[in-house]
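**Student:** A predicted structure for the sequence below; I have some questions about it.
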Amino acid sequence: MPRVVVFDETGGPEVLRVVEEPVVEPATGEVRVRIEAFAVNPLDQMVRAGQSPRPVRLPNARLGVEGTGVIDALGSGVTGLAVGDPVILAALPEFATKGAYAEYITVSASQVVPRPAGLDVTDAAAFWVTYFTAYGALVERAGMRPGDQVLITAASGGVGRAAIQIANQIGAVPIAVTRHTAKVRSLLDAGAAAVIATDREDVAESTRRHTAGAGADIILDAVLGPGLAELSLAARLGGTLAVVGWLDPRPASFPANPSLTIHRYMAFADMTDPQTVSRVAAFLSAGVRTGALRPRVDRVFGLDDIVEAHRYLEKGTPEGKIVVTV
């Protein structure tokens, strides 16, 4: 029988286990996807550890909000898709009961999008959530335009690197923020116009230096925490702050720049809107086709090594996405 990753209690990576479960036949309007690879995300770690923003039903809970594979079976009434089509999972709101950490998954046909030509399986597994989040926050919410100075925190992560590429694709100016001087070269190579390493520089002061004293037009923040007040001072008056994550679980400080327009962006809400999904998919596919967008995969694990994959995520050092092949 097909294998799936489950957990019966919250805790460390060791609570994850691989079990066998019967394959599910697709109902009307559904497709079954044979998963080829999936990504391991910080949200997965939070859910597994019992820090989920919403309750998780135990036992036999699942994980996984993104993955890629091939359509294996069609339910009645499905049009525009065929068995054998390579797809990306576009929305998994029920990931705690029907997550991508599995060999097969059955979902609504509206929850898959065609896999862009030019992406191999590993890259495709690392693509959708990070690039959707970066595009949605920067373009759909913050209204990023050519010439905008964009400050990107946690820039070494998946969303950060996606934001750098998307800013460059549009003609904005990405300024990356990292905690470690050792990552400066890598981020410059990834397309950042400048890099601020907070182990040696002040964010607000350095941002003003890189923006001729004006400050950033947009800040894309994946950290939150008590440093938010200081970070807000890096924005220009009337600038925009788009928050996409909470890597620092401590209470966030109130922004010290009262003129900011603040967006708390949750990509999973937009992923259930067909028009937004179609718009984002078109933009991302064009970026892949031209070579402007290419995910960075830090490390690849096998399904039997899922515990080690989560241990690696908890180290907090990945430069790019962690992918598990099935």
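**Tutor:** Great, that's in hand. Everything quoted here is computed from the prediction, not taken from an experiment. Residues are numbered from 1 along each chain as shown.
**Student:** please make it C-alpha for all contacts and neighbour counts, starting now.
**Tutor:** OK.
**Student:** and the residue nearest the centre of the chain, how far from Ala163?
**Tutor:** Closest to where the C-alpha atoms of the chain average out (C-alpha atoms, centre = their mean) is Thr130, at 2.6 Å. In this view, Thr130 and Ala163 are 9 Å apart by C-alpha to C-alpha, to the nearest Å.
**Student:** same check, this time on Val40
**Tutor:** Using C-alpha to C-alpha, we find Val40 at a distance of 19 Å from Ala163.
**Student:** one more to weigh against that first structure:
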Amino acid sequence: MPKIVRFHEAGGPEKLKFEEQPSRQPGKGEVRLRVEAIGLNRAESMFYHGQYVEEARLPAGLGYEAAGVVEAVGPDVDKNWLGKRVSTIPAFSMNQYPMVAEEAIAPVFALGEYPANLSAAEGAAIWMQYVTAWGALIGIAKLTQGDFVIIPAASSSVGLAAIQIAKAEGAVSIATTRKNSKKAEIAALGADHVIATEDEDFVARVSEITGGKGPRVIFDPVAGPFLETLAQVAAPEGIIFQYGWLSMEPTLYPLVTALVKGLNIRGYTLMEFTQNPERLPAAKKYVFDRLADGRFQPKIAKTFPFAQVVEAYQYLESNAQIGKVVVTVP
């Protein structure tokens, strides 16, 4: 029987267990995937730690991104999907559709074909990162040539995707990382400027780079006290996206700075686009076209075999990676 990864209590990666489950037939609006690769995300770590925006219904599976081959379709699903190599777009609940498995049921609306020039591992490393970045930077902020955009935690897969999108649009990316050790590689991956926030004067460097104007767009997954600093450097009428909570620290709204500058500080997740059938097609086309012609290239930090899922999530939580952590399924 195919294996799935579940956890029966909240905690660290060591709580993840392999279990067998019978093959399921997909229902209405569903397909069954033979999984070839799984992209890991910080959301899943927060999910099994009990810190995610959605509470796990125990025992729970996990995982948003799987690449594989459609081997069965529901009674109302177009049979042309059969045999196609696809990957899943995070647009659903992990409680209902967990992807860390050898075989997975997925909603057909959350499938995306990926270009033939990508491997399955790369196919599992595209939708979360590129659609998250596209929705904020293009879909909402309308990033354009000459804009300055700050990208904290830039070594993450989403951060690297944001750098690529900024470059594609002619914007100037200001990437941040905590220490100097990742600066050179982030710059090599396309960032126009990289600031090590623990080793440099962040406010002074941003002022120097932007000529005192500040960035119009800030795309931040860190939150915590850093939000006040980001508001301090933001351009008047700038927009700050808070799409994560990596700091796990209290996040106070910088009211006075926001009032004086007229800032738009908003929460954001990619579900604003992936769960909206009118908005998602534009994101998919934008990402697919640039992956197909080579303008975008997903960066895989490290791959693990399926048997080492626990080690893979431990590596994800180490923050040592630059890019995506991927699990391959034999």
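**Tutor:** Received the coordinates, thanks. Given the structure is predicted, the values throughout are model-derived calculations rather than measurements.
**Student:** what does the TM-score come to for these two?
**Tutor:** The TM-score (TM-score structural alignment, normalised by the length of structure 1) is 0.96; 325 aligned residues with a C-alpha RMSD of 1.4 Å.
**Student:** now the residue nearest to the centre of structure 1: which helix or strand?
**Tutor:** For Thr130 of structure 1, the element it lies in under DSSP states H and E is helix 128-135.
**Student:** in structure 2, what stretch matches that helix?
**Tutor:** Helix 128-135 of structure 1 corresponds to residues 127-134 of structure 2 when matched by TM-score structural alignment.
**Student:** got a list of contacts for the matching stretch?
**Tutor:** Among residues not part of stretch 127-134 of structure 2, those counted as contacts by C-alpha atoms under 8 Å, 6 or more residues apart in numbering are 65, 87-90, 157-159, 161-162, 165, 269-270, 273-274, 283-284, 287.
**Student:** quick one, what contacts Leu188 of structure 1?
**Tutor:** Residues counted as contacts of Leu188 of structure 1 (C-alpha under 8 Å, 6+ apart) are Ala194, Val195.
**Student:** tell me the secondary structure at it.
**Tutor:** Look at Leu188 of structure 1: counting by DSSP: H, G, I helix; E, B strand; the rest coil, its state is helix.
**Student:** map Val326 of structure 2 across to structure 1 for me.
**Tutor:** Aligning on TM-score structural alignment places Val326 of structure 2 opposite Val323 in structure 1.
**Student:** and for that match, nearest residue in space, chain neighbours not counted?
**Tutor:** Residue nearest to Val323 of structure 1 in three dimensions, not counting chain neighbours: Ala39, with 4.4 Å by C-alpha to C-alpha, 6 or more residues apart in numbering.
**Student:** ditto for Glu20 of structure 1
**Tutor:** Spatial nearest neighbour of Glu20 of structure 1, chain neighbours left out: Arg3 (4.4 Å); criterion: C-alpha to C-alpha, 6+ apart.
**Student:** contact partners for the one you found?
**Tutor:** Contacts for Arg3 of structure 1 were tallied using C-alpha under 8 Å, 6+ apart; they are Val18, Val19, Glu20, Glu21, Ala102, Glu103.
**Student:** of those residues, select the buried ones using a PyMOL command.
**Tutor:** Restricted to buried positions by 16 or more other C-alpha atoms under 10 Å, the PyMOL selection for the contacts of Arg3 of structure 1 reads:
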select buried, resi 18+102+103
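**Student:** now, the contacts of Arg3 of structure 1 that are in strands?
**Tutor:** Among these, the members falling in strands are Val18, Val19, Glu20 (criterion: DSSP state E).
**Student:** correct me if wrong: the first one contacts Val4.
**Tutor:** Yes: at 5.6 Å, Val18 of structure 1 counts as touching Val4 under the criterion of C-alpha atoms under 8 Å.
**Student:** in a helix, Val113 of structure 1, correct?
**Tutor:** No: residue state for Val113 of structure 1 (three-state DSSP) corresponds to strand; a helix is not indicated.
**Student:** so it versus Arg296 of structure 1, what's the distance?
**Tutor:** The span separating Val113 of structure 1 from Arg296 of structure 1 equals 21 Å under the rule C-alpha to C-alpha.
**Student:** in TSV, list the contacts of Arg3 of structure 1 along with distance to Pro53 of structure 1.
**Tutor:** Converted to TSV, these look like this (distance: C-alpha to C-alpha, whole Å):
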residue	distance to Pro53 of structure 1
Val18	25
Val19	26
Glu20	28
Glu21	27
Ala102	23
Glu103	26
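**Student:** looking at the contacts of Arg3 of structure 1, which is nearest Ala194 of structure 1?
**Tutor:** Distances from the contacts of Arg3 of structure 1 to Ala194 of structure 1 were compared by C-alpha to C-alpha; the smallest belongs to Ala102, at 39.8 Å.
**Student:** skip the chain neighbours and tell me the closest residue to the closest one.
**Tutor:** Excluding its sequence neighbours, the residue lying closest to Ala102 of structure 1 (C-alpha to C-alpha, 6+ apart) is Val4, at 4.1 Å.
**Student:** ok, now Gln165 of structure 1?
**Tutor:** Sequence neighbours aside, Leu293 is the residue nearest to Gln165 of structure 1 in space, at 5.9 Å (criterion: C-alpha to C-alpha, 6+ apart).
**Student:** and the counterpart of the one you found in structure 2, what does it touch?
**Tutor:** Under the alignment defined by TM-score structural alignment, Leu293 of structure 1 corresponds to Phe296 in structure 2. Applying C-alpha under 8 Å, 6+ apart, we find Phe296 of structure 2 in contact with Ala161, Gln164, Val287, Arg290.
**Student:** over in structure 1, see which of these survive.
**Tutor:** The subset of these whose aligned counterparts are also in contact in structure 1, taking both residues aligned by TM-score structural alignment, their matches' C-alpha atoms under 8 Å, comprises Ala161, Gln164, Val287, Arg290.
**Student:** give me every residue that touches the first one.
**Tutor:** Translated: Ala161 of structure 2. Residues in contact with Ala161 of structure 2 (C-alpha under 8 Å, 6+ apart) are Gln129, Tyr130, Ala133, Phe296, Pro298.
**Student:** got JSON lines for these, with distance to Gly74 of structure 2 too?
**Tutor:** Below are the contacts of Ala161 of structure 2 laid out as JSON lines (distance: C-alpha to C-alpha, whole Å):
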{"residue": "Gln129", "distance to Gly74 of structure 2": "28"}
{"residue": "Tyr130", "distance to Gly74 of structure 2": "28"}
{"residue": "Ala133", "distance to Gly74 of structure 2": "32"}
{"residue": "Phe296", "distance to Gly74 of structure 2": "33"}
{"residue": "Pro298", "distance to Gly74 of structure 2": "31"}
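**Student:** done for today, thanks.
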